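Novice: A predicted structure for the sequence below; I have some questions about it.
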Amino acid sequence: MAYPVHRPRRLRRNPVLRDMVRETRLQPGDFIYPLFVVEGRDVRRPIASMPGVFNLSLEHAVAEAKQAKALGVPSVLLFGIPNHKDACGTQAYAKDGIVQRAIHEIKAADPDIQVIADVCLCEYTDHGHCGILEEGHVVNDATLPLLAQMAVTCAQAGADIIAPSDMMDGRVTAIRRALDEVRLTEVPILSYAAKYASGYYGPFREAAQSAPKSGDRRGYQMDPGNVREALKEVALDVEEGADMIMVKPALAYLDIIRAVRERFELPVVSYNVSGEYSMLKAAAQLGWIDYERVMMETLTSIKRAGSDLIITYHALEAAKLL
């Protein structure tokens, strides 16, 4: 009863048939679009290692968020780059900080745009690490109140979702308690639950001006060789009250996305990170790949692995094709 009775090619004969039986589908609503917001006016500064991505002043960030929504991309993820940095990252949790103002401006322009606030200190500290440093080491528990304070000021500015990316132990509990204490009980937490210490973050650090001045982040981000640890991290964040969970990076960690999808019922978000984006752009500039085809194939692979939502710098380009 095998060949010639079974001929899978029958369902591949033409584009209509292929579309009818396609198992994994992308739509613009699957995407979250990251934005890098800076101080100043009329700033639209290209990021050399990320063609097509810019540092944006507030008015340009608002315009970019509105363009994303017009293309069917409902949500933006905000990273703020302040003019002033210090050891404690005070601009991260200032009520008039750059990211808080960006949240307010975008929500004022269109309340229906879903704004996600990345909560971490790395863009705001003068040493570039994600928490308080003592004798060259990031101190976990002393960092938690600052992350909680940043989450509160971002939520008060209008953020729809809080996304802690710092990888401190216990941060979801600290943030949930802080939000609840000021009656922001309905603001969900999207936890960067399985965030690996990856070489794919290089272009992002140029964009966010957040490279560590000494050492690296392997003491708090996950080892790329570990799977069971990722499931433990996700389980802990779920127990602490996370409403959604994230795997980062995406493309080199499709097995982690699949493992998390099979184990947990919460929405799974994956971050198609800067290095993954820049590799495609660089190869396309050299004429080595069909950029649009490979971009869509990459995003489909992330969705196929089990991701419900994809944070990606490709969001607008992909949405236009869809």
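Specialist: That came through fine. These numbers come from a predicted model, not from an experiment.
Novice: hey, let's count contacts and neighbours off CA atoms from now on
Specialist: OK.
Novice: and the residue lying closest to residue 213 once chain neighbours are set aside, what is it in contact with?
Specialist: In this structure, residue 213 finds its nearest non-sequential neighbour in residue 127, 5.4 Å apart by Cα to Cα, 6 or more residues apart in numbering. Residues near residue 127 by Cα atoms under 8 Å, 6 or more residues apart in numbering: 86-87, 212-214.
Novice: Show me the helices in the stretch 201-322 of the chain, by range?
Specialist: 202-208, 228-240, 254-263, 274-285, 291-305, 315-321 (DSSP state H, counting those that start in this stretch).
Novice: any chance of these in TSV, plus mean neighbour count and distance to residue 61?
Specialist: Supplementary listing: those in TSV, determined by neighbours: other Cα atoms under 10 Å; distance: least, Cα to Cα, whole Å:
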stretch	mean neighbour count	distance to residue 61
helix 202-208	19	14
helix 228-240	17	31
helix 254-263	19	30
helix 274-285	18	18
helix 291-305	18	24
helix 315-321	17	14
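Novice: nearest to residue 114, of the ones you listed?
Specialist: Residue 114 lies closest to helix 315-321 among the helices of the stretch 201-322 of the chain, at 14.6 Å (Cα to Cα).
Novice: Distance check, residue 270 against residue 102.
Specialist: According to Cα to Cα, to the nearest Å, residue 270 and residue 102 sit 23 Å apart.
Novice: scratch that, residue 2
Specialist: 60 Å.
Novice: what about those two, which has more around it?
Specialist: For the pair residue 2 and residue 102, the greater number of neighbours falls to residue 102 (30 against 6), based on other Cα atoms under 10 Å.
Novice: list the contacts for that one?
Specialist: Neighbour list for residue 102: 37, 58, 61-62, 78 [criterion: Cα under 8 Å, 6+ apart].
Novice: okay, now the one to match up with it:
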Amino acid sequence: MPNVPTHRPRRNRKSQVIRDMVQETRLTTHDFIYPVFLIEGQSKALEIHSMPGIYRFTADRLIDEIGRCVELGIKSFAPFPAINDSLKDRLAQESKNPEGLYLRTVADIKRQFPDIAIMTDVAMDPYSSDGHDGIVDVDSGEILNDASLEVLGQMALAQARAGADIIGPSDMMDGRVAWIRDVLDSNGFSHVSIMSYTAKYASAFYGPFRDALDSAPKRGDKKTYQMNYANRLEALRELALDEAEGADMVMIKPALSYLDIIREVKNATNLPVTAYNISGEYAMVKAAAQNGWIDGEKAMMEVLTSIKRAGADAILTYFAPDAAEVLRRG
């Protein structure tokens, strides 16, 4: 008689009840931060061609969308503004305007939904006539790191005044976490958190997001401040700096091609780790599902579970409402 195995892992897979009992990673709606897009106007929801099912909302319709998502159990949101070109300049001055689209809407959301968490974005590119995350030197085209910190600090302060719970510096300027922390603390906003984009890679998967905001660089690229996707240890160096500068949470962006980085960072810090399941990752699943090549719902849940399994405590994802519907069905 041939030798038979003594250890049989399949015993823990033999029924759905047992598989559920021993499941190691579980998604809930508490894991999700939903990025949403904001435009000027009234009563509009314009679908983004490269992101099926995702819309740019006017403020009134965004309030409706947030209300719908709250009913699904989603309690955290990250709004991003599409600013009219006429309001853009090289110093991103519109980012500090309390009556402007973004800050006005953040304040309104917080008034109507005081119990949700709003994470705001700190970077110059939505407001910059150059389309970069920092100030561009007019002669050399260099992104001026230290000069940009003043703009970013004032942007963060304006967002805190509008009601932001979490400030998300996505710009990747050196030293910006310490700078923003000092600005917030010295102006009475020590209670406002910073979720640093700790490892933000120069990725080809950002394209649909830039379509949504019309925020692509007018010249050059972002590789002098976003990270080389071939690098792993660099993420740990950025992590050490962000921890020392006062970050409350750290983020990896993108998520799906960087699961190893999420795990490396999770193993190296006691801070909460978040990951951004970005627009291109979302679009690939949606496009393949629309073509009948994959089961989109199953692929969505597999992707999100893999990001959490890798070590993410929270996930920024455009799938949030769809995934919440699946979780509600059980």
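Specialist: Structure's in. What do you need? Note that the structure is predicted; figures quoted are calculated from it, not measured.
Novice: Confirm residue 118 of the first structure sits in a strand?
Specialist: Yes: counting by DSSP: H, G, I helix; E, B strand; the rest coil, residue 118 of the first structure falls inside a strand.
Novice: Now for it, how many residues are close by?
Specialist: 25.
Novice: any idea what it aligns with in the second structure?
Specialist: Structural alignment (TM-score structural alignment) places residue 118 of the first structure against residue 121 in the second structure.
Novice: My read is that that match contacts residue 80, right?
Specialist: Yes: at 6.8 Å, residue 121 of the second structure and residue 80 qualify as touching, with contact defined as Cα atoms under 8 Å.
Novice: for the equivalent of residue 277 of the second structure over in the first structure, what are its contacts?
Specialist: Matched by TM-score structural alignment, residue 277 of the second structure corresponds to residue 272 in the first structure. With contact set as Cα under 8 Å, 6+ apart, residue 272 of the first structure has these partners: 248-251, 310-313.
Novice: Just the ones of these in strands?
Specialist: Mapping those onto strands (DSSP state E) picks out 248, 310-312.
Novice: Can I get the residues you listed in TSV including distance to residue 295 of the first structure and neighbour count?
Specialist: Output for these, formatted as TSV (distance: Cα to Cα, whole Å; neighbours: other Cα atoms under 10 Å):
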residue	distance to residue 295 of the first structure	neighbour count
248	18	26
310	13	27
311	13	24
312	10	24
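Novice: can I get those in JSON lines with distance to residue 138 of the first structure?
Specialist: Converted to JSON lines, those look like this (distance: Cα to Cα, whole Å):
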{"residue": "248", "distance to residue 138 of the first structure": "21"}
{"residue": "310", "distance to residue 138 of the first structure": "29"}
{"residue": "311", "distance to residue 138 of the first structure": "27"}
{"residue": "312", "distance to residue 138 of the first structure": "28"}
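Novice: what about the aligned partner of residue 303 of the second structure in the first structure, distance to residue 200 of the first structure?
Specialist: Under the alignment (TM-score structural alignment), residue 303 of the second structure pairs with residue 298 in the first structure. Distance, residue 298 of the first structure to residue 200 of the first structure, by Cα to Cα: 15 Å.
Novice: cool, residue 256 of the first structure as well?
Specialist: 16 Å.
Novice: same thing with residue 72 of the first structure?
Specialist: For residue 72 of the first structure, the distance to residue 200 of the first structure - Cα to Cα - is 27 Å.
Novice: Also residue 213 of the first structure?
Specialist: For residue 213 of the first structure, the distance to residue 200 of the first structure - Cα to Cα - is 18 Å.
Novice: higher neighbour count, these two?
Specialist: Higher neighbour count among residue 213 of the first structure and residue 200: residue 200, with 20 against 10, using other Cα under 10 Å.
Novice: which residue lines up with the more buried one in the second structure?
Specialist: So residue 200 of the first structure corresponds to residue 205, using TM-score structural alignment.
Novice: can I assume its match sits in a helix?
Specialist: Yes: Residue 205 of the second structure: assigned to a helix according to three-state DSSP.
Novice: which residues touch the nearest residue to it once chain neighbours are set aside?
Specialist: Closest residue in space to residue 205 of the second structure, ignoring its immediate chain neighbours: residue 280 at 4.3 Å, by Cα to Cα, 6+ apart. Residue 280 of the second structure sits next to 204-209 when contact means Cα under 8 Å, 6+ apart.
Novice: what's the answer for residue 283 of the second structure, then?
Specialist: 50-52, 208 are the contacts of residue 283 of the second structure under Cα under 8 Å, 6+ apart.
Novice: and whatever residue of the first structure lines up with residue 17 of the second structure, what helix or strand is that in?
Specialist: Residue 17 of the second structure maps onto residue 16 in the first structure, with residues paired by TM-score structural alignment. Element membership of residue 16 of the first structure, judged by DSSP states H and E, is helix 15-20.
Novice: ok, residues contacting the helix or strand following that helix?
Specialist: For helix 15-20 of the first structure, the following helix or strand on the C-terminal side (DSSP H and E) is strand 31-38. Here strand 31-38 of the first structure makes contact (Cα under 8 Å, 6+ apart) with 54-58, 61, 68, 73-83, 98-99, 102, 207-208, 309-316.
Novice: picking up where we left off before, chain center to the helix holding residue 16 of the first structure: distance?
Specialist: Here helix 15-20 of the first structure is found 32 Å from its chain centre; the criterion is Cα atoms, centre = their mean, to the nearest Å.
Novice: how close does that helix sit to the second structure?
Specialist: Superposed on the second structure, helix 15-20 of the first structure shows a mean distance to its aligned partners of 0.8 Å (mean Cα distance after the TM-score superposition for the first structure).
Novice: go on, stretch 293-300 of the first structure?
Specialist: Aligned to the second structure and superposed, stretch 293-300 of the first structure gives a mean residue distance of 0.4 Å (mean Cα distance after the TM-score superposition for the first structure).
Novice: Pull the residues that contact that stretch.
Specialist: So stretch 293-300 of the first structure is in contact with 24-26, 251, 280, 310, 314, 318, going by Cα under 8 Å, 6+ apart.
Novice: ok, now with 6 Å
Specialist: The contact list for stretch 293-300 of the first structure (Cα atoms under 6 Å, 6 or more residues apart in numbering) is empty.
Novice: And stretch 2-22 of the first structure, by the same measure?
Specialist: So stretch 2-22 of the first structure is contacted by nothing (Cα under 6 Å, 6+ apart).
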